[in-house]
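J.: only the shape, not the letters, is given here:
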């Protein structure tokens, strides 16, 4: 059961959940892949404790979604992963955003993927990751 009496005290965390729900429901029409059945984990690194996966319904801009999760205390200013397409990938969600909590580091950012195989995908790009955080990117 939710304790709604703490909604004001933890309003940033409440907003985090609202933002995730909006993305999952594709409210902005740029994360349709989160509604699809297709998923491929393409990056796992036991040393850094980072995983990345691709979600899609049919594929392409507005449909392809990349999710990257950092399960360690280490943050990364620039971490290279594969992408299914070249071009700009917009940061749609960053669980490390200071708007959710002043203690967070705000490491996530949009990126540009360029040709060059990485993680079994045709393109690659760099992402920023805060400690124990998750980012979602789409085109």
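T.: Cool, the structure landed. These numbers come from a predicted model, not from an experiment. Residues are numbered from 1 along each chain as shown.
J.: C-alpha only now, for contacts and for neighbours.
T.: Noted.
J.: what helix or strand is the closest residue in space to residue 111 that isn't next to it in sequence located in?
T.: Of all residues beyond its chain neighbours, the one nearest residue 111 is residue 89 (5.3 Å), with distances taken as C-alpha to C-alpha, 6 or more residues apart in numbering. In this structure, residue 89 sits in strand 87-94 according to DSSP states H and E.
J.: packing partners of that strand?
T.: On a contact count with 3 or more C-alpha pairs under 8 Å, 6 or more residues apart in numbering; DSSP states H and E, strand 87-94 meets helix 11-24, strand 111-118, strand 133-138.
J.: now the shortest one against strand 87-94, angle please.
T.: Strand 133-138 and strand 87-94 are oriented at 140 degrees to each other (axes from the mean of the first three to the mean of the last three C-alpha atoms, to 10 degrees).
J.: do the same with the longest one
T.: Interaxial angle, helix 11-24 versus strand 87-94 (the same axes, to 10 degrees): 140 degrees.
J.: next up, a second structure to put side by side with the first:
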């Protein structure tokens, strides 16, 4: 029943049931990273902006993991990993790629004021928020 848990976890995040993904309820979306060759996309979702509102979603559509992959972030500090679709608890066939929280450091990247390195498994989605 792992896939049911995956959907339940996504729905909880989308509806902000835990209080740290309000941006997924908002109407604002900015696709700010698109790498055609490595097949990675990142986008920012928000309602009003700020802590517990800004959400960053990263998707890897490539058959290989992307480790140390740098993207922009809309704010400094620690971005907590709230969802990893590659978690083996969702399916025994999933690889459980070691994705973690990200520290956004000063320095513009992708048109955003901060940047950080993510590690994402093949064909996976990560969701981060503060």
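T.: Nice, I can see it. In this text, all values refer to a predicted model and were calculated from it rather than measured experimentally.
J.: how alike are these chains, TM-score-wise?
T.: Once superposed, the chains reach a TM-score of 0.97 (TM-score structural alignment, normalised by the length of the second structure), with 129 aligned residues with a C-alpha RMSD of 0.7 Å.
J.: about what we covered before: please report how far the residue nearest to residue 111 of the first structure lies from residue 25 of the first structure.
T.: Separation of residue 89 of the first structure from residue 25 of the first structure (C-alpha to C-alpha, to the nearest Å): 19 Å.
J.: hang on, the earlier thing: the strand holding residue 89 of the first structure aligns to what range in the second structure?
T.: Here strand 87-94 of the first structure aligns to the second structure at residues 77-84, judged by TM-score structural alignment.
J.: the strand holding residue 89 of the first structure against the second structure, how far on average?
T.: On superposition with the second structure, the mean distance recorded for strand 87-94 of the first structure (mean C-alpha distance after the TM-score superposition for the first structure) is 0.4 Å.
J.: distance between that strand and the chain's centre?
T.: Mean-position distance between strand 87-94 of the first structure and its chain equals 8 Å (C-alpha atoms, centre = their mean, to the nearest Å).
J.: now swap in stretch 117-124 of the second structure and tell me
T.: 9 Å.
J.: can you get me the start-to-end distance on that stretch?
T.: Using C-alpha to C-alpha, the end-to-end distance of stretch 117-124 of the second structure comes out at 16 Å.
J.: whereabouts in the first structure does that stretch align?
T.: Taking TM-score structural alignment, stretch 117-124 of the second structure hits residues 126-133 over in the first structure.
J.: now swap in stretch 13-28 of the second structure and tell me
T.: Under TM-score structural alignment, the match for stretch 13-28 of the second structure is residues 23-38.
J.: so residue 53 of the first structure sits against residue 38, correct?
T.: No. Residue 53 of the first structure is not in contact with residue 38 according to C-alpha atoms under 8 Å; the separation is 10.3 Å.
J.: so those two - more neighbours on which side?
T.: residue 53 (19 against 14; other C-alpha atoms under 10 Å).
J.: contacting residues around the more buried one?
T.: By C-alpha atoms under 8 Å, 6 or more residues apart in numbering, residue 53 of the first structure lies in contact with 39, 40, 41, 42, 43, 66, 67, 68.
J.: and if we set it to 6 Å?
T.: With contacts defined as C-alpha atoms under 6 Å, 6 or more residues apart in numbering, residue 53 of the first structure is in contact with 40, 41, 42, 66, 67.
J.: make a markdown table out of those and add distance to residue 82 of the first structure and secondary structure.
T.: Converted to a markdown table, the contacts of residue 53 of the first structure look like this (distance: C-alpha to C-alpha, whole Å; DSSP: H, G, I helix; E, B strand; the rest coil):
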| residue | distance to residue 82 of the first structure | secondary structure |
| --- | --- | --- |
| 40 | 12 | strand |
| 41 | 11 | strand |
| 42 | 8 | strand |
| 66 | 9 | strand |
| 67 | 11 | strand |
